[in-house]
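1. the amino acid sequence is not available; the structure is as follows:
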């Protein structure tokens, strides 16, 4: 099983977090992609997907995630069987729109039949906890099959 990490970022934090998740999951076959460079046609139900998504503006998807989700809406693939987890980034100072980017990503994937698993992580930039540290701890809790050595 391959782990595909897709990040959508505005300022680069989601990319840093995606790299931290990849480091934490290095015992698996892990690939990291910017959502703006990843084709919806490349989603594979045999892979486990990790979505790392920031929130931009008034609770919107970041610019880096928009092409992917526009493509998802246009292609409207059946993603039944695809499993994914979400690590959202936001700032609670924005109130109701806090971490909305990750929530939108999860809603859109689930709307195509994919299944979200694990805890939906919501990092708050207003805390002293570094996003990449929280991401490493969160990644260790993901329900991935363990690898056995022969």
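-> Structure received. Just so we're clear, the structure is a prediction, and the values are computed from it rather than from any experiment. Residues are numbered from 1 along each chain as shown.

2. okay, CA-based contacts and neighbour counts for the rest of this
-> OK.

3. what segments of this protein are strands?
-> Along the chain, the segments classed as strands by DSSP state E run 2-8, 29-34, 48-53, 83-90, 115-116, 121-124.

4. second structure follows, compare the two:
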């Protein structure tokens, strides 16, 4: 059974709700999904896939709760080519160039450490989708069997 670690960057709680929603869907497909609001590289190495689900806050910033985790990755000297990952980011397109910047920043950091992106980053515009389950369902339909 594939183990998926879902690390969630959340400000007001809606991203954690969507992480729990996708975790239940993954469980139905036979994956073992764990949702956490903080983690470490050591914990990631015990998983088959790192799924980062993150909101974007402020001026395109990473939520505070996962900043230590992201900093650990950024400051690590390790080559992360054994780490498979995917990113789902949430943002408001009204913020223009900083839309979903949190996910883009994390993507860049993981790329710089040679992480293996197994699914294209998925950006959800909270202006376009008032019900965030809708784009999560689209992601699941398109990618869940590719994990």
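-> Received, thanks. Small disclaimer: the values here were computed from a predicted structure and weren't measured.

5. about what we covered before: possible to save the strands of the first structure as CSV with mean neighbour count and distance to residue 71 of the first structure?
-> Listed next are these as CSV, based on neighbours: other CA atoms under 10 Å; distance: least, CA to CA, whole Å:
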stretch, mean neighbour count, distance to residue 71 of the first structure
strand 2-8, 23, 14
strand 29-34, 16, 14
strand 48-53, 26, 16
strand 83-90, 25, 18
strand 115-116, 17, 19
strand 121-124, 20, 25
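
6. now do the contacts for residue 117 of the first structure.
-> Neighbour list for residue 117 of the first structure: 83-85, 142-143 [criterion: CA atoms under 8 Å, 6 or more residues apart in numbering].

7. got a list of what the residue nearest the centre of the second structure touches?
-> Nearest residue to the geometric centre of the second structure (CA atoms, centre = their mean): residue 52, 1.7 Å. Contact analysis of residue 52 of the second structure by CA under 8 Å, 6+ apart lists 6-9, 85-89.

8. dump those residues into CSV; add distance to residue 68 of the second structure as well.
-> Putting the contacts of residue 52 of the second structure into CSV (distance: CA to CA, whole Å) gives the following:
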residue, distance to residue 68 of the second structure
6, 16
7, 12
8, 12
9, 11
85, 18
86, 19
87, 17
88, 19
89, 18
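
9. for residue 86 of the second structure, give me its contacts.
-> Residue 86 of the second structure touches 49-52, 117-121, counting by CA under 8 Å, 6+ apart.

10. rerun at 6 Å
-> Residues in contact with residue 86 of the second structure (CA atoms under 6 Å, 6 or more residues apart in numbering) are 51, 117, 119.

11. pull the number of nearby residues for residue 11 of the first structure.
-> Per other CA atoms under 10 Å, the neighbour tally for residue 11 of the first structure reads 12.
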